[in-house]
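[1] The sequence and its predicted three-dimensional model are supplied below.
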Amino acid sequence: MPTALITGASRGLGAAIARTLAPTHDLLLGGRPSSELDTLATQLEGSSTWPVELTDHEEMADAVDAIDSLDVLVHNAGVGSISTVEETPADEYRRIMEVNLIAVAELTRLLLPALREVGGHIVFINSGAGRNANPGWSAYAASKFALRAFADSLRAEEPGLRVTSVYPGRIDTDMQADIVAMEGGEYDGSRFLAPDTVAAAVAHAIATPADAHPTEIILRPTARR
């Protein structure tokens, strides 16, 4: 079977993507070492953990060294925070950019030979914040706008690869619950996209026949589930 590497796979959307791709792919489950990551790997046949700290570039380079070919790379790992421009120090911009952009760019660079080997597919889990910036989201939105630009440049540079940016609205995850709490709201997950819904869109893009290039997918919640 083809092989897919998914970052941020231990829970939430990453775990949903892993479960959706498991029937058709051997999986490398990326994430910090954790019991959740180990449990998921035991549940999904053909899966193994890839416990790498993405901001440690030397560790990442060592982990990538054994990957000779790769069919799918899903960049799902990310961080976020909410604060006004006035309240956001430079270190917070650096922290978010390091995970949401720089680690993504470096992992992509390291894996390009393996992806080129099989004409692979790279999926970037972006955000609605990668298309529209709202008050309080300057650092996160800046990282996602930058991720969008990176994906567009990569697509133009690598015609032998497929590059898809996915822009989901808010997703019903633990991270979303934390965000709503920071906003001072009451959490109602039914208002948001189900992780399985977004995972299905990712799987659909990957399964698109080779004569088509799914470049962008935009998903918005309907609050009808």
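    Looks like it came in fine.
[2] Could you use CA atoms for every contact and neighbour count after this?
    Will do.
[3] Am I right that residue 19 is in a helix?
    Yes: assessed by DSSP: H, G, I helix; E, B strand; the rest coil, residue 19 belongs to a helix.
[4] Quick check: it touching residue 43?
    No: contact between residue 19 and residue 43 fails when scored by CA atoms under 8 Å: they sit 9.0 Å apart.
[5] the longest helix in the protein is where?
    helix 138-157 (DSSP state H).
[6] I would like the residues contacting that helix, please.
    Helix 138-157 is touched from outside by 79-85, 88, 92-93, 96-97, 100-101, 105, 124, 126-127, 129-134, 161-165, with contacts defined as CA atoms under 8 Å, 6 or more residues apart in numbering.
[7] then this one, side by side with the first:
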Amino acid sequence: MPTALITGASRGLGAAIATALAGSHDVLLGGRPSAELDRLAASLGGATTFAAELTDYAAVAAATESITSLDVLVHNAGVESSLESVADTPVQEWQRVLEVNLVAAAELTRLLLPALRRSGGHVVFINSGAGIRANPGWAPYAASKFGLRALADSLRLEEPGLRVTSIFPGRIDTEMQRRIVAIEGDPYDGGAFLDPATVAAAVAAAVHTPADAHPVEVVLRPAGRP
């Protein structure tokens, strides 16, 4: 059975993606060591955990040493930004968001390229509507997602033996979304956002696209929203 590594898999969209791929792949559940990650592994029939802090590059390098072949790598891990203006955003916030959302994804990709090349693998980047359009207050987050799109585009051209897909979902009903809406000061209506299972289904569809096609970009928006 092919193998898929999903980062940020302990909850939310990452857990939904792992669940969507578990029937067709041996899944490696990436995330910080936690009871949530262990529970998900058990619920998926004893899936393997890839428990590492992605910005601890020495730990990530050690964790990837044993992965000699990899069919699918899904970059889902990420953090939101503080939703402040450029004028009010300190350098530490830029560094934090870019480190997690972009630099860590680039480094994990680099470390796993030999394994992906060996299997003619597929790299999926969970991007965002913010990777297509930047809005006021979202500069660090949007910059990280625009950068993630550039990483995917460059990788696609540099590695013709791989498939590379960017997924651009609109807002998703997750814990992260609850935090964002709370910062914005609005009431939370989960029904106004995408279901994580819907986005996970789009990821699975891209992964299962027959080999004669290359799913380059997938854009999803909540129904009724532009």
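    Received the coordinates, thanks. Since the structure is predicted, the reported quantities are computational estimates derived from the model, not experimental observations.
[8] coming back round to it: C-terminal to the longest helix of the first structure, which secondary structure element comes first?
    Next helix or strand after helix 138-157 of the first structure toward the C-terminus (DSSP states H and E): strand 162-168.
[9] Next, the angle from that following strand to helix 138-157.
    Relative orientation of strand 162-168 of the first structure versus helix 138-157 (axes from the mean of the first three to the mean of the last three CA atoms, to 10 degrees): 160 degrees.
[10] What residues does the residue nearest in space to the middle of the second structure make contact with?
    By CA atoms, centre = their mean, the second structure has its centre lying nearest to residue 76, at 1.5 Å. Contacts of residue 76 of the second structure were listed using CA under 8 Å, 6+ apart, and they are 6, 7, 8, 9, 13, 14, 125, 126.
[11] mind redoing it with 6 Å?
    Going by CA atoms under 6 Å, 6 or more residues apart in numbering, residue 76 of the second structure touches 7, 8, 126.
[12] swap in residue 162 of the first structure?
    Shown in contact with residue 162 of the first structure (CA under 6 Å, 6+ apart): residue 121.
[13] Quick check: it vs residue 189 of the first structure, distance?
    Per CA to CA, to the nearest Å, residue 162 of the first structure is found 32 Å from residue 189 of the first structure.
[14] Helices along the first structure, start to end?
    12-21, 35-43, 57-64, 90-97, 103-118, 138-157, 174-183, 195-207.
[15] want to throw those into a markdown table with distance to residue 217 of the first structure and mean neighbour count?
    Listed next are the helices of the first structure as a markdown table, based on distance: least, CA to CA, whole Å; neighbours: other CA atoms under 10 Å:
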| stretch | distance to residue 217 of the first structure | mean neighbour count |
| --- | --- | --- |
| helix 12-21 | 15 | 23 |
| helix 35-43 | 27 | 16 |
| helix 57-64 | 28 | 14 |
| helix 90-97 | 23 | 16 |
| helix 103-118 | 19 | 18 |
| helix 138-157 | 12 | 19 |
| helix 174-183 | 20 | 14 |
| helix 195-207 | 8 | 19 |
